[in-house]
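Q: A structural model of the following input is requested.
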Amino acid sequence: MTLILASSSPRRRQLLHSIGLEFDVVPADADETELAGESPVDYVGRIAALKARLVAERLDAPQSVAVLAADTTVDVDGSVQAKPVDDADARRMLRRLSGRTHQVHTAVFGWTSGGEHSVTVTTDVTFARLSDDGIGWYLSIGEHRDKAGAYGMQGAGAALVRRIEGSPSNVIGLPLVETIGVLRACGVAVAGG
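A: Have a look, this model is predicted:
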């Protein structure tokens, strides 16, 4: 079974390589606009499914192919905190996260010609109280760009996080235990877990 990752995320590639998987990367060009009234959990589920199906359709994927897609968002009080549009937007997001607990949701979606399998994982993340200087320091590093909620826990952003409850790899963008389950359901041979 050939595995296709429908994502250009270097973090997802790194996580999949860390569990010994070989795969091709075919990024999905999906419209990720949030729908009116859509919950963060419904949002990530819809986007992950859309990405996998778009790539499968583009490749006219045969039976020997499995397409894996994922989408992650930060949820503050039921509101999607997507990737910041600029530094001012990132500063606003980090102020909103400061000293609070929020949720990180990742939907993992596997497509094969024989069926679709999905799971959504939620992790609670509690931020330390951030000063304006601390936020400025983090923004100066540039790590906030292209990350939901304007932070990355796998790098310097870990200094912003006081506690997590749930999957650490989920916060990075791919909950590995659950991803292994989705891949096995799709017929992909995965060691471990």
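Q: going forward, measure contacts between C-alpha atoms and count neighbours the same way
A: OK.
Q: Spell out the secondary structure type for the residue nearest to residue 40 when sequence neighbours are not counted.
A: Nearest residue to residue 40 in three dimensions, chain neighbours excluded: residue 80, at 5.5 Å (Cα to Cα, 6 or more residues apart in numbering). Remark: residue 80 carries the secondary structure label strand [criterion: DSSP: H, G, I helix; E, B strand; the rest coil].
Q: Go ahead and confirm residue 80 touches residue 73.
A: Yes: between residue 80 and residue 73 there is a contact at 6.4 Å, judged by Cα atoms under 8 Å.
Q: residues shared between the contacts of those two?
A: Counting by Cα atoms under 8 Å, 6 or more residues apart in numbering, the shared contacts of residue 80 and residue 73 are residue 40.
Q: contact partners of the longest helix anywhere in the chain?
A: Secondary structure assigned by DSSP state H gives helix 40-59 as the longest helix of the chain. Surrounding helix 40-59, the residues in contact under the criterion Cα under 8 Å, 6+ apart are 6, 26-30, 32, 34-35, 67-75, 78-80, 105-111, 120.
Q: Stretch 73-81 too?
A: Applying Cα under 8 Å, 6+ apart, the set of residues contacting stretch 73-81 from outside is 39-40, 44, 82, 93, 97, 102-106, 148-149.
Q: and this one, so I can compare the two:
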Amino acid sequence: MNVVLASQSPRRLELLKQIGISPEVHPAHIDETPLSEETPEDYVNRLARNKAEAVAQHYPGALVIGSDTSVVIDNQILGKPESSDHFFTMFKRLSGAQHQVMTAVAISDGQQTRSEVVITQVSFYPVNKREMERYWLSGEPQDKAGGYGIQGLGALFVKEIKGSYSAVVGLPIAETGKILEKFGFSAWTQGSVE
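A: As a prediction, the model looks like this:
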């Protein structure tokens, strides 16, 4: 059974390879505008499902994995920084505070879609202006939800994490494996569940 990753994220691909899955990569191109009155949890779940279902149309018989990650503070989604000013505004909110990383994983076989949202609590140490400036200049924050990558230099700011580390990176691996098994695919055997 073929597995397809509906994402161009190198981090998600690396996480799947970590458990022995080398999927074909076919990024989904969908509208990611939040709906009015949509909760952050519903938003990431909808996007993950839409990505998986959009790509599944091109791969009959394959299992397509879609995922979406949002950094949320005070029930507000912090997207990818659009500029250095936007980044500094976001990071001032994250500094010394706790936030949630919500990551949804959805798997579709073209007939049905199963999904789960994993919420991880992340606390930051206080971050001073110089640290923020150095981090921005590193280039790491530019394409990251919330403006940081926990698997890179962003780890320097993380005081505590409660929940799934891999979900903060971009794909909750344990939950992904469990959903794949519901479709009859085992990461252990790289094929049908025995």
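Q: about what we covered before: restricted to strands, list the contacts of helix 40-59 of the first structure.
A: Cross-referencing the contacts of helix 40-59 of the first structure against strands under DSSP state E gives 67-75, 79-80, 105-111, 120.
Q: Could you turn the buried ones of these into a PyMOL selection?
A: Remark: buried members of these, expressed as a PyMOL selection using 16 or more other Cα atoms under 10 Å:
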select buried, resi 67+68+69+70+71+72+73+74+75+80+105+106+107+108+109+110+111+120
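Q: number of nearby residues for residue 134 of the first structure?
A: By the criterion of other Cα atoms under 10 Å, residue 134 of the first structure has 14 neighbours.
Q: now swap in residue 30 of the second structure and tell me
A: Applying other Cα under 10 Å, we find 10 other residues in the vicinity of residue 30 of the second structure.
Q: same check, this time on residue 37 of the first structure
A: A count of nearby residues for residue 37 of the first structure, using other Cα under 10 Å, gives 9.
Q: would you list every one of the helices in the first structure?
A: Ranges of helices in the first structure, per DSSP H, are 10-18, 40-59, 87-97, 132-141, 168-172, 176-185.
Q: of all the ones you listed, which lies closest to residue 162 of the first structure?
A: The closest approach between residue 162 of the first structure and any of these, judged by Cα to Cα, belongs to helix 87-97 at 11.6 Å.
Q: quick check: the closest one aligns to which part of the second structure?
A: Under the alignment (TM-score structural alignment), helix 87-97 of the first structure falls on residues 84-94 in the second structure.
Q: From the chain's centroid, how far away is the matching stretch?
A: 20 Å (Cα atoms, centre = their mean, to the nearest Å).
Q: For that stretch, list every residue counted as buried.
A: If you call a residue buried by 16+ other Cα under 10 Å, then stretch 84-94 of the second structure has these buried ones: 87-88, 90-91, 93-94.
Q: Tell me roughly how far it lies from the first structure on average.
A: By mean Cα distance after the TM-score superposition for the first structure, the fitted stretch 84-94 of the second structure averages 1.0 Å away from its aligned residues in the first structure.
Q: Show me the contact partners of that stretch.
A: Outside stretch 84-94 of the second structure, the residues within contact range by Cα under 8 Å, 6+ apart are 73, 78, 81, 124, 127, 132, 136, 141, 146-147.
Q: And for stretch 19-37 of the second structure?
A: The contact list for stretch 19-37 of the second structure, computed with Cα under 8 Å, 6+ apart, reads 2-8, 13, 16, 43, 47, 50-52, 54-55, 187, 190.
Q: swap the cut-off to 6 Å and go again
A: Stretch 19-37 of the second structure is touched from outside by 3-8, 51, with contacts defined as Cα atoms under 6 Å, 6 or more residues apart in numbering.
Q: do the same with stretch 1-10 of the second structure
A: Residues external to stretch 1-10 of the second structure that are found in contact with it (Cα under 6 Å, 6+ apart): 23-28, 62-66.
Q: how about CSV for the contacts of stretch 19-37 of the second structure, with distance to residue 112 of the second structure and neighbour count added?
A: Converted to CSV, the contacts of stretch 19-37 of the second structure look like this (distance: Cα to Cα, whole Å; neighbours: other Cα atoms under 10 Å):
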residue, distance to residue 112 of the second structure, neighbour count
3, 15, 22
4, 15, 24
5, 16, 26
6, 16, 29
7, 19, 24
8, 23, 12
51, 13, 29
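Q: of all the helices of the first structure, which lies closest to residue 156 of the first structure?
A: Nearest to residue 156 of the first structure among those is helix 132-141 (7.6 Å), distances taken as Cα to Cα.
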